[in-house]
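Peer 1: here's a sequence, model it:
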Amino acid sequence: MYNIFITLIVCVFCGTQATKIPDRLLNNGMKIPIVGLGAMDITEQAVRDAIDLGYRHIDTSHNYHTSDKKNWSEIIIGKVLNDVFKTGKIRRQDMFIVSKLEADYHQRQRVVVGIKETLTNLGLDYLDMYLVHHPNSSAPVNISITETWQGMIDVLQANLTRSIGVSNFNEQQIDEISKLGVIPVTNQVLCNPYVVQKPLLAYSDKHYTTLTAYSPIGGSRYPNLLKDPKLVEIAGKHKITAAQVALKFQVQRDVIVIPKANTLKYLKENLDLFSFSLTDQEIKDIEALNKRN
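Peer 2: Predicted coordinates:
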């Protein structure tokens, strides 16, 4: 564990103090900012604000909507990136853009269709990471995960993405696709203080992949997470928020986090994780909150 490299990301637009955001090393040698912006139900302004604040990792999917349900997340992210790149202050290589293959595209020959639609939406020539969003294909067609993974290898070899990974996979499924010769760089799963994922994290460390946590501060599944007395108690000791405790818990375990926020206040708060540390006992206390085996 602890394969973290420190990168100085300068906030070139907003004039605020530069934020040091650690990178997580991937098994292909690439580095990904350990804190990213989850872009489901996001607003265009939030994407702009996030980049202004220093976010360089944005996570979306082909089927994600904006918060008002009137547009697709990929499209508004592409619009913002186009504007940002035009200024010349941030280059394409400064950003780490992640999107996902949805179930309708699981046939090997359709994986390339899916990623090209995503790239068109984003206005990009390549992704930094492309994930299989779920192991199950759309009914009534039952596509094996190995067929889908072969399609993912195809788009990797075609340089349409720089890395490939999965989401919502278990250990056995990762073992199965890894036999094709390319190990996923990450497995993006539900992970927070109520769903600690300790066995899956141990598996990931052993098999040279990473874990990415979605809904790291609860999300719709655990809307009351940030009211948990233990998280509130720890937050009080450090003079921070319960959300920052939940996120720092992951960062100290080398877990990549992609919290969603649509307000400037919370976007800032979710980045402000590197001026404090949780104690070993606090990490154990948070792990004890786990509600799922």
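Peer 1: every contact and neighbour count from this point should use C-alpha atoms.
Peer 2: Fine.
Peer 1: which is the next helix or strand following the helix or strand containing residue 7?
Peer 2: Element membership for residue 7 (DSSP states H and E) is strand 4-9. Using DSSP H and E, the helix or strand that directly follows strand 4-9 along the chain is strand 19-25.
Peer 1: re the thing from before, now do the strand holding residue 7: distance to the chain's middle.
Peer 2: Its chain's average C-alpha position is 17 Å from that of strand 4-9, according to Cα atoms, centre = their mean, to the nearest Å.
Peer 1: which residues touch it?
Peer 2: If you take Cα atoms under 8 Å, 6 or more residues apart in numbering as the criterion, strand 4-9 is touched by 18-25, 54, 254.
Peer 1: can you pull out the strands in this structure?
Peer 2: Secondary structure of the chain (DSSP state E): strands located at 4-9, 19-25, 31-33, 37-38, 57-59, 96-101, 129-132, 164-167, 186-190, 210-214, 256-257.
Peer 1: out of the ones you listed, the one nearest residue 196 is which?
Peer 2: Closest to residue 196 of those, according to Cα to Cα: strand 186-190, at 8.8 Å.
Peer 1: which residues touch that closest one?
Peer 2: Residues contacting strand 186-190 (Cα under 8 Å, 6+ apart): 26, 164-169, 209-216.
Peer 1: among the contacts of strand 4-9, name the buried ones.
Peer 2: Buried residues within the contacts of strand 4-9, counting neighbours by 16 or more other Cα atoms under 10 Å: 19-25, 54, 254.
Peer 1: what is the nearest of those residues to residue 262?
Peer 2: Nearest to residue 262 out of these is residue 54 (Cα to Cα; 15.0 Å).
Peer 1: now do that closest one against residue 273, distance only.
Peer 2: Noted for residue 54: a distance of 13 Å to residue 273, by Cα to Cα, to the nearest Å.
Peer 1: could you do residue 159 as well?
Peer 2: For residue 159, the distance to residue 273 - Cα to Cα - is 34 Å.
Peer 1: most centrally placed residue in the protein?
Peer 2: residue 258 (4.3 Å; Cα atoms, centre = their mean).
Peer 1: state the distance from that residue to residue 25.
Peer 2: Relative to residue 25, residue 258 is positioned 16 Å away (Cα to Cα).
Peer 1: before we move on, back to that, more neighbours: residue 159 and residue 273, which one.
Peer 2: Taking neighbours as other Cα atoms under 10 Å, residue 159 and residue 273 compare with residue 273 leading, 20 against 14.
Peer 1: ok, the more buried one - contacts?
Peer 2: With Cα under 8 Å, 6+ apart, residue 273 has these contacts: 244, 247-248.
Peer 1: got the contacts of strand 4-9 as TSV, with distance to residue 133 columns?
Peer 2: Shown next, in TSV, are those (distance: Cα to Cα, whole Å):
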residue	distance to residue 133
18	33
19	30
20	30
21	26
22	25
23	23
24	21
25	21
54	26
254	21
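Peer 1: and for comparison, fold this next one:
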Amino acid sequence: MSYEAFHDALRDTRLPLVHGSGEMPAVGFGTLFRDLSLTTQAVKDALETGFRHFDCAERYRNEDQVGIAIKEMIEAGKVRREEVFITTKLWNTNHRPERVEPAFAASCRRLQVDYIDCYLIHTPFAFQPGENQDPRDEHGNVIYDRGVTLIETWWALERLVDQGRCKSIGLSDITLEALKVIVAAARIKPAVVQVEAHPYLPEWELLEYCQQHGIIVLAFAPLGHGMAPNVLEDGVITEIARRLRKTPAQVALAWSVQRGVAFLTTSATLSHIQENFDISTLPHRAMHEIKTDISTRVRFNSVVETGVPGFIARKK
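Peer 2: Predicted coordinates:
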């Protein structure tokens, strides 16, 4: 019997928001594009393909275009708002508590929605408040904001949940140590933590901690972002793909969901969008091989150290 002979439910996996309401589709679509004009069509293609989780951010500067795509698909009767899980993020320049609600409201306006399913603090680093998203001094160094702490920003997010305007809140680009501090001090615990994770950066310790605390781990760059050393050219991954008649990308993405990690992939190419959605369950042997036989360890994005994103998605 071929693997294609039955519909595998892996792509339909939904993870419960223990510290929020509802469930997050494990298979997600990221909306960080270098060419912003591609956004609307890519999101429509992803919705048509079956993606129901969309990850956005104020910093990506294209929430408007995402909103247009989702609204058009809803109005065409292709999808209902309650079927679409929308994540977006508070940028570093808006960490001061009085700036959180206006930033959130602006994201809702751009996305043309009256609630957000998950609102994340984009990075734990506060930048100088203002309209400039990348404030720098005369030497080109980032100007950080020492006048606010991460827990103060977190408390402002908790108020959005209290008001019913977002169903869950979380953190992004955070280390395990910093996460533990927030979990200890939070009234409403983080529901989601978004970090770089792939077979070369499995983040097992973070995952174990999050699973103990009912926190969903959401992986960005689950395919290693096409950077060297290339995850998709790894011998273990390519051999499993050959055996299962799947692509290396499908193997890496299935591995993510099977170990309990939601993922985000981004592409403006329809064939890639479809490939990334068409995942199916890996045999135990393959899961074991990825865990034990891959020893390469590399982080591709330095954002966890600086708050400055280290890469922008390249066009496929």
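Peer 1: re earlier: make JSON lines from the strands of the first structure and add distance to residue 279 of the first structure to it.
Peer 2: Listed next are these as JSON lines, based on distance: least, Cα to Cα, whole Å:
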{"stretch": "strand 4-9", "distance to residue 279 of the first structure": "18"}
{"stretch": "strand 19-25", "distance to residue 279 of the first structure": "19"}
{"stretch": "strand 31-33", "distance to residue 279 of the first structure": "23"}
{"stretch": "strand 37-38", "distance to residue 279 of the first structure": "26"}
{"stretch": "strand 57-59", "distance to residue 279 of the first structure": "27"}
{"stretch": "strand 96-101", "distance to residue 279 of the first structure": "30"}
{"stretch": "strand 129-132", "distance to residue 279 of the first structure": "32"}
{"stretch": "strand 164-167", "distance to residue 279 of the first structure": "30"}
{"stretch": "strand 186-190", "distance to residue 279 of the first structure": "24"}
{"stretch": "strand 210-214", "distance to residue 279 of the first structure": "21"}
{"stretch": "strand 256-257", "distance to residue 279 of the first structure": "19"}
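Peer 1: among those strands, which is nearest residue 267 of the first structure?
Peer 2: Proximity to residue 267 of the first structure (Cα to Cα) singles out strand 37-38 among those, at 8.5 Å.
Peer 1: what does the longest helix along the second structure rub up against?
Peer 2: For the second structure, the helix with the greatest residue count under DSSP state H is helix 97-111. For helix 97-111 of the second structure, contacts defined as Cα under 8 Å, 6+ apart pick out 57-58, 63-68, 88, 90, 94, 114-116, 152-153, 155-157, 160.
Peer 1: residue 104 of the first structure pairs with which position in the second structure?
Peer 2: Matched by TM-score structural alignment, residue 104 of the first structure corresponds to residue 93 in the second structure.
Peer 1: OK, contacts around the residue nearest to the centre of the first structure?
Peer 2: 35-38, 58-59, 212-216.
Peer 1: trace it over to the second structure, please.
Peer 2: In the second structure, residue 258 of the first structure lands on residue 264 (TM-score structural alignment).
Peer 1: what do you get for residue 208 of the first structure?
Peer 2: Per TM-score structural alignment, residue 208 of the first structure is aligned with residue 214.
Peer 1: give me the nearest residue to that match, chain neighbours excluded.
Peer 2: residue 18 (5.7 Å; Cα to Cα, 6 or more residues apart in numbering).
Peer 1: any idea how far residue 59 of the second structure is from residue 107 of the second structure?
Peer 2: 10 Å.
Peer 1: the two: which has the busier surroundings?
Peer 2: The neighbour comparison of residue 107 of the second structure against residue 59 (other Cα under 10 Å) goes to residue 107, with 24 against 18.
Peer 1: burial measure for the residue of the second structure sitting at the aligned position of residue 174 of the first structure, as a count.
Peer 2: With TM-score structural alignment as the criterion, residue 174 of the first structure lines up with residue 179 in the second structure. Per other Cα under 10 Å, the neighbour tally for residue 179 of the second structure reads 20.
Peer 1: try residue 88 of the first structure
Peer 2: Residue crowding around residue 88 of the first structure was assessed by other Cα under 10 Å; the count is 9.
Peer 1: any idea what it aligns with in the second structure?
Peer 2: With TM-score structural alignment as the criterion, the equivalent of residue 88 of the first structure in the second structure is residue 77.
Peer 1: that match and residue 43 of the second structure, how far apart?
Peer 2: Taken as Cα to Cα, the span from residue 77 of the second structure to residue 43 of the second structure is 16 Å.
Peer 1: likewise residue 249 of the second structure?
Peer 2: 20 Å.
Peer 1: these two: who's more crowded?
Peer 2: Each of residue 249 of the second structure and residue 43 has its neighbours counted (other Cα under 10 Å); residue 43 has more, 27 against 24.
Peer 1: tell me the contacts of the alignment partner in the first structure of residue 27 of the second structure?
Peer 2: For residue 27 of the second structure, the aligned residue in the first structure is residue 35 (criterion: TM-score structural alignment). Shown in contact with residue 35 of the first structure (Cα under 8 Å, 6+ apart): 21-22, 55, 57, 256-259, 271.
Peer 1: returning to what we had before: mind giving me CSV with the contacts of residue 273 of the first structure and columns for distance to residue 287 of the first structure and neighbour count?
Peer 2: Listed next are the contacts of residue 273 of the first structure as CSV, based on distance: Cα to Cα, whole Å; neighbours: other Cα atoms under 10 Å:
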residue, distance to residue 287 of the first structure, neighbour count
244, 15, 21
247, 13, 25
248, 13, 25
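Peer 1: residue in the first structure paired with residue 16 of the second structure?
Peer 2: Matched by TM-score structural alignment, residue 16 of the second structure corresponds to residue 25 in the first structure.
Peer 1: what range does stretch 111-125 of the second structure cover in the first structure?
Peer 2: Going by TM-score structural alignment: stretch 111-125 of the second structure matches residues 122-136.
Peer 1: for the first structure, identify the residue most remote from the centre.
Peer 2: residue 140 (29.6 Å).
Peer 1: the helices in the second structure, which residues?
Peer 2: Taking DSSP H as the test, the helices found in the second structure are 39-49, 63-75, 97-111, 150-162, 176-185, 204-212, 235-244, 248-258, 270-277, 284-293, 303-306.
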